[in-house]
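Peer 1: Here you go, sequence then predicted model.
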Amino acid sequence: MGLILKIAWRNILRHKSKSLIIGAILFLGALIMTFGNGVVGGMDKGLQKNIVEGFTGDAILVANKQESDNVFMEFMGRSVEPILNYPTLDSILHTLPYVDRHMPVGKNALMHLSEESSNPGFSFVLGTDFERYTKVFPNCVKAVEGRLLNPGEKGILMTTSQREELYNWSNIWCVAVGETLDVSKLPEDIKKDSASLIIKDSLVFMGMNENNATYDVRLPIVGIIKYRALDKIFGHFPIMDIESYRTCMGYLSAEDKIEVTGERKALLEMEGDNLDALFGNSALMVANTAPVKGKAVAAKEPATVAPTQQDIDAGTYNMVLIFFKDDIQSDEGLRRLNEDLKTAEVRAISWKKAFGIIGSIAMLIKSALFVFVMFIFFVAIIIIVNTLSMAALERTNEIGMMRAVGARKGFISNMFFCETGLLSAVFGGLGIVCGTIAVHVVSALHFTSDNDMVQLFYGGDTFSPVLSSVDIVLAVFQLALVTLIAVVYPLRVARSITPLDAIARE
C-alpha cells in the first residue's frame, strides 16, 4: 500500500496542471456546500428560534374538525375551527410533564370597515389575553406609536404592515388614540398623498365566519406595533383583546356566560307534558281569595346578583400554542401530545405545518442548495473523468511497462484510485475546512439588519450561520460519492492497457 501511495503522489506532482484543475473543482464544490449548509442551518435555527419563541410555540392544538394544517397562513378565506372546551384542555395540559407552558389564542380573518370608504380592508387578527401573551412571549412586540394594551383593556394593536395594507385598500392611515399624524414619519411614497389621507384612531371590525353570525365592533387603535423579528411575516397579524375578537366572530365570550338559577333550570328541564300545560285550556284567572287579616307585607326590592370575576378561559378559542420542555424533541412531544389528548376533541400539529410554506422555507432552500452543488459536482465529475482518462492514455507506456514487469490490473486500479482519493482528500478536505472557518468567522461578526426581506434570509435580525456535525458528514459523503463516480471510467481505461499497447506506442 505504501508503494501505491508513493507512485500516486509522484503522478500527481508530475501532472500538476491537471491535478490543480481537478483539485480546484473539488475545493470549490466542497467550500460552497459546507458554507451553504452553514447558512441554511443558521436560517433554519433562526427561523425556529424566532417563530417558535416569538409567535407559535413548538406545537399548536387545533380542533379535530379543522381540516387544513396551515392554520396561520391560510389564504383561502376559510376560518379556523373553534375550540369550545379550553377549560378541560387547560386542566389536562397542566398535568403533562413534558409541557412547559401553553397559550390559548383566537385567530381568523376580519374585515376593517369605515364610514369614509366603501372598500373594506382584510387582515388576519390574533385575539389574546395580552397580559398573559406578553408573559409567554416576552418582548415579542414593541410599540412604535402609542402604547401596548393594558390588562383587561379592549382595543387593537395595529401592525405597521397592516396599516400600509389598509392605506392601499382604502386610503386610511391609522394613528394611535390621542396622537396626531406626523407627516415626517410617513413613508416617502405616502407623503405625496398626505393631504388626502383619511386619519383614523379607531376602526370597525367585522368577523368572517361561515359557521355562524358575526358582528361588527368599533375598537380604539391603542398602539401601532412592530414584531421584534420577522415583522414582514408576523406583521400580517394585528393583536386584539380576546373578548372583542370573540364578539366579532360571534363566539361565546366570558361576558356571555351566565349562571342559570334553580327555577330557570327546572323550567328548561320540564318534560313535554308540563310544557304543554302552559298552553292548556284551563282558566288563567282564579277566584279572588279572602283577604288575609293582619299586617301588610311590604314589597321587596328586586334581588341583585353580586358580580363575579369573569373567567376569560370559559369562552371560545381557535388554537392553543404549546411549549415543550427543553429536553423534549418536537417530534416526540407531538406524538405524546396526540396520544394524551385523543379524547379531548383536538389534535396537535407542528409549527412548520401550521405556518405553511414559511415553516418549510429553510428545507426548500437547503434542497435547492443541494441540487446546485450536486450540479457543480456533476460538472466536476465530467471534467475529472475526462482529465483522468486523458492522463491514463498519456501514460500508456508507463502503465504498459508496469504490466510487463508483473503489475496486475488490481495494482493499476489501486494506483489510479489512490491518485483521485488523494486529490479529493487534500483539495476537498481543504474546501470543507475553509468553509467551516468561514462559517465561524461570519457568525462571529454578528451581521444585523432591519430590512424585512434580509431578516427572512437571516432567519432573524442577526446573520448567524451554524454548521452541525451532520452538515459536515453530508459534505464528506458528497465528496466521497463524487470521487467514486469520477474514477470508474478512468479505471476501466487504465485496466485495459496491456504491455503490447506500450510497445505499439513506441
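Peer 2: Structure's in. What do you need?
Peer 1: use CA for all of it now, contacts and neighbours both
Peer 2: Noted.
Peer 1: Doesn't Q66 lie inside a strand?
Peer 2: No. Counting by DSSP: H, G, I helix; E, B strand; the rest coil, Q66 falls outside a strand, being coil.
Peer 1: Quick test: name the residue nearest the centre of this structure.
Peer 2: Centrality entry for the chain: nearest residue to the mean C-alpha point is G359, 3.5 Å, by Cα atoms, centre = their mean.
Peer 1: quick one: contacts for the closest residue to it other than its chain neighbours?
Peer 2: Excluding the flanking residues, the one nearest G359 by Cα to Cα, 6 or more residues apart in numbering is K352, at 4.0 Å. By Cα atoms under 8 Å, 6 or more residues apart in numbering, the contact list for K352 reads I358, G359, S360.
Peer 1: ok, structure two:
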Amino acid sequence: MILIRIALRNLRGHWVKGLIVGGLLFLGAALVVVGLSLLSTIDRSMAKSIVGSVSGNLQVYAKDAKDKLTLFAGMTDGTEIGHVEDFAKVRQTLEAVPGVKAVIPMGTDVAMVYGGNVLDVKLDQLRAAEKGKDKDKSKVVRAHVRKMVGLLAKDLDRMSDLRAVKNMSDETKQAIADVKQGGSDAFWASFDKDPFTALEFLENKVAPLGLNADMIWFRYIGTDLDRFASNFELFEVVDGTQVPKGQRGFLFNKLTYEETIKHRTARRFDKIRDRLAEGFTLKRDEDLQQWRKLNKDQMREITYQLDDRTEPMVRQFLQKHLDNSASAIEVLLAQFMDINDDNFGARYTAFYAGIAPHLMLYSVKIGDVMTMKGFTSAGYPTTVNVKVYGTFRFKSLDKSMMAGGMNLIDLMSYRDLYGFLTADRKEELAKLQAQSGVKPPSHDRAEADLFADADDEVEELPRAATVVAANEVGKTNSEWPAAVAAAPAVESGFDEFAKVDMKASAKKYGEDLFGRVYAQPDIDGGVVRNAAILLHNGIDERQAKLAVQKACNDHKLGLQVMDWREASGMIGQFLFVIYAVLAGSLFIIFFTAMVIINNSTVLATMERTREIGALRAIGAQRSYIRKMFFVEGLVLALLFGSLGSAFGGLVVAFFNAKGIAAFNDVFVFLFAGPRLYPTMSFTHVVVALVVVTVVTLFSTLYPAWLATRVTPLQAMQDAE
C-alpha cells in the first residue's frame, strides 16, 4: 500500500511526463480493443460468407493435384486440381467421420453463352408465324426483320468505307453481299414464294452478323443442386424455381444475371440508380456522366428492338411523359436520356413502365434452353444444352461479385461439359454399339495398336468405330448421335448404320434428357473435381480437418484436405493482412511509448537521486527500490490502459449501433453484408491491459536498474 501511495505521489509530481506516457498507453489500449473487435467480427463474417456460400468448412481434392485448389481464382487460375474418381465412396467414408454434416460434390469452371441477338429472336418468331399461317403477325415481324437487316447493311457499308475493299477477305466481301441481298427489295418481293428458304438464308447468312450479339463468359459450379440448396444456409432462390430434384438444369446468380445478361441500357439505368443512392451526383461524378453519355449515344439498342407494333406505343408514352409532340422516336429518346440529378427518379420509373416492357430485357430468359460452350479437361471445345430454371442469391451478399460471380449447374451436365463420362453417355454408347455391331477394343489392345510399329499387323476396326471416335471428341450427349449420323459415307459401300435411324435417335435423346430424373447413385457415382465438407455446429474445424485427413489416408482415397481460409485463396488470407497492419501499428505506438517511458523514467531517476539515497540510508533494499519503480509503471499502465480500453469499448459500441459500410463488393463479401457490426468481448479488454502492462514494465527495467545503483553517499554529494 505504501508503494502505491509513493507511486501516486511521484506521478502527481511529474504529471506532464505522466500524461505524455499515459496518452500513448491510452491510444495503444484503445487500438488493441478496437482492432481485436474488428478482427474477430470480420473473421466470423468471412466464415459466414465463405462457409455458407460455396466452400463449406473444409474442402477435399486430389492429393496429386498440380495446382492448389482456389475457389475464388481467376478465369484460368488453379485449374490443374486433379479429379476425385469415386465420389460415392468419398461421400460414404467422410460422412461417417464424427462431426461431418454433409459432403457436397463440386467442380468449378468457366463457360461461354452466346446470348443471341434480336434478329435471331425475330427470325424465330417469323418462322413460327409462317408455320402457323398467322398472316397478321408475319406481316409485323417481317417488317421488323427487314428494318433490322437494312440497318445492318448500312453499318456494314460504313465499315467498308473505312476499310479499303482490296484489304477485305473474301469471307468479309461475301458477308456484306449476303446482308445486302437480304435487305434488297427483290429478296422481300420473293419472300412469299418460298418463305422457309428465305428464312434459312437469313438465319444462316445474315443473323450471325446481327447487332447486339453477346458472348457472355461466366464462372459456374457443377454440383448436386438439391443437396447444395439444403446444406448451404445462405442459398435462396430469387426468380423462377429450384431445379427439380435429380434433373438437369442451370441457375444464374442474380447478380450475374443482372450485370451480364440484362439489356445494356437497363443495366446502366440500374447502375446510375445505385450510385446516386450512395451519395454521388450526376453533376460531379465522372462514372455517372459516362453512363448517361453511353445511354444517349447507344439509343439504337432500343430502336433496333421496336417494330411497327411497339414503336408507336413507346412513342406515345414518351410524348406524354415528356410533354413533347415530336414524332421521331430518336428525338424523343434523346430527350428522355438527358437525365440529371433532379429528373432521374422519374425517368427511371418511366423507363421500366413504358419502354422496358417492349424490349428483350434479358438475352437469356428464365425457362430458355441455352447452349453453354466450354472446354473439356483435355482442352477440347465442347457444348451442352441446359435449361435455365431461375436465379438465386446468397443472403446478404447481393452486391458482392465475389459471391455473385458463382452460378450453378447440375452435376450431370457439368460432367458432360467438362468431358467426364456420364451414365447417359455410357448408355448411348452401349446402344450405338449394339445397333451397329461394333465392339470397342480392350484397353490393352488399344494401347498396343496405338504404339504399333509400321510393319506390325494391326486389326482394322470397322468404319463405324472410326466415325464414333472422331466425332465423340468435343461433343455433348445430345450432339454425339447427330454427329455420328452426319459422318461421311463409307466408300466401301458398307454402311454400318443403315438400319439405325440416327436422326430420330438424336431427337428423342435430346427430348428425354431434360425430363430424365437421375437417382442419387447416378449423381454420386461419377467423377468430381473437389468436394465441400460441412460440419455440425460447435465442431472444432482443426480437429475435424485432422479427422477427415486421417479417414482419407486410412481408406486410401488419395485426397488432401484444406480449410475454408486456404480454399478461398487471397480472400481467406485477407484477415492475416489486417492482423499484420494492426500489429505494425501497435508496434510503432508501443515502441514509441517504450522509448518515451524509458527516457522519462531515466530522467526522473536522476532527479530523484536524493529521495532514493534517503530511502537507501534508512534501510530500503535494492529490491524495494526496484518494486517501487515497477509499481509506478503498473499504476500508470492500469490507469491509462483501463481508460483506453473503456474508450475503445465506446468506439466499438458506436460502430455496432451504426455499422461500418462496405465500400466495395469485396468488403460486402468480407463483412457478410453491406455493413459490419463489430462486437467486443471481455477477452479483448484483458489482452489490451496485458499488452499495455507488459510494455510499460519492460520499459522500466533499465531505469529501475539505475535506481538500485544509487547509494546514500551519492545522495549526500548531490545535496552539497
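Peer 2: Alright, I've got the coordinates. Worth saying up front: this structure is predicted, and the values here are computed from it rather than measured.
Peer 1: Relative to M158 of the first structure, which of the contacts of K352 of the first structure is nearest.
Peer 2: Taking Cα to Cα as the measure, M158 of the first structure sits nearest to I358 out of the contacts of K352 of the first structure, at 22.1 Å.
Peer 1: ok, then the element right after the longest strand seen in the second structure?
Peer 2: When the second structure is parsed with DSSP state E, its longest strand is strand 381-394. As assigned by DSSP states H and E, the chain's next helix or strand after strand 381-394 of the second structure is helix 401-404.
Peer 1: Check how far that next one sits from its aligned residues in the first structure, on average.
Peer 2: Superposed on the first structure, helix 401-404 of the second structure shows a mean distance of 2.0 Å to its aligned residues (mean Cα distance after the TM-score superposition for the first structure).
Peer 1: Where in the first structure does the helix or strand following that helix fall?
Peer 2: Moving toward the C-terminus from helix 401-404 of the second structure, the next helix or strand (DSSP H and E) is strand 406-410. Counting by TM-score structural alignment, strand 406-410 of the second structure pairs with residues 237-241 of the first structure.
Peer 1: any chance you could map the strands in the stretch 401-550 of the second structure?
Peer 2: Taking DSSP state E, counting those that start in this stretch as the criterion, the stretch 401-550 of the second structure carries its strands at 406-410, 530-535.
Peer 1: one step back: output the contacts of K352 of the first structure as a markdown table; include the columns distance to E188 of the first structure.
Peer 2: As requested, the contacts of K352 of the first structure are exported to a markdown table (distance: Cα to Cα, whole Å):
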| residue | distance to E188 of the first structure |
| --- | --- |
| I358 | 29 |
| G359 | 33 |
| S360 | 34 |
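Peer 1: Let me know the closest of those residues to S389 of the first structure.
Peer 2: S360 (42.7 Å).
Peer 1: Could you check the angle the one helix or strand A29 of the second structure maps to makes with strand 381-394?
Peer 2: Here A29 of the second structure sits within helix 15-50, counting by DSSP H and E. Counting by axes from the mean of the first three to the mean of the last three Cα atoms, to 10 degrees, helix 15-50 of the second structure lies at 120 degrees to strand 381-394.
Peer 1: coming back round to it: can you tell me the SS state at the residue mapped onto the residue nearest to the centre of the first structure from the second structure?
Peer 2: When the second structure is aligned by TM-score structural alignment, G359 of the first structure is paired with G572. Three-state assignment for G572 of the second structure (three-state DSSP): coil.
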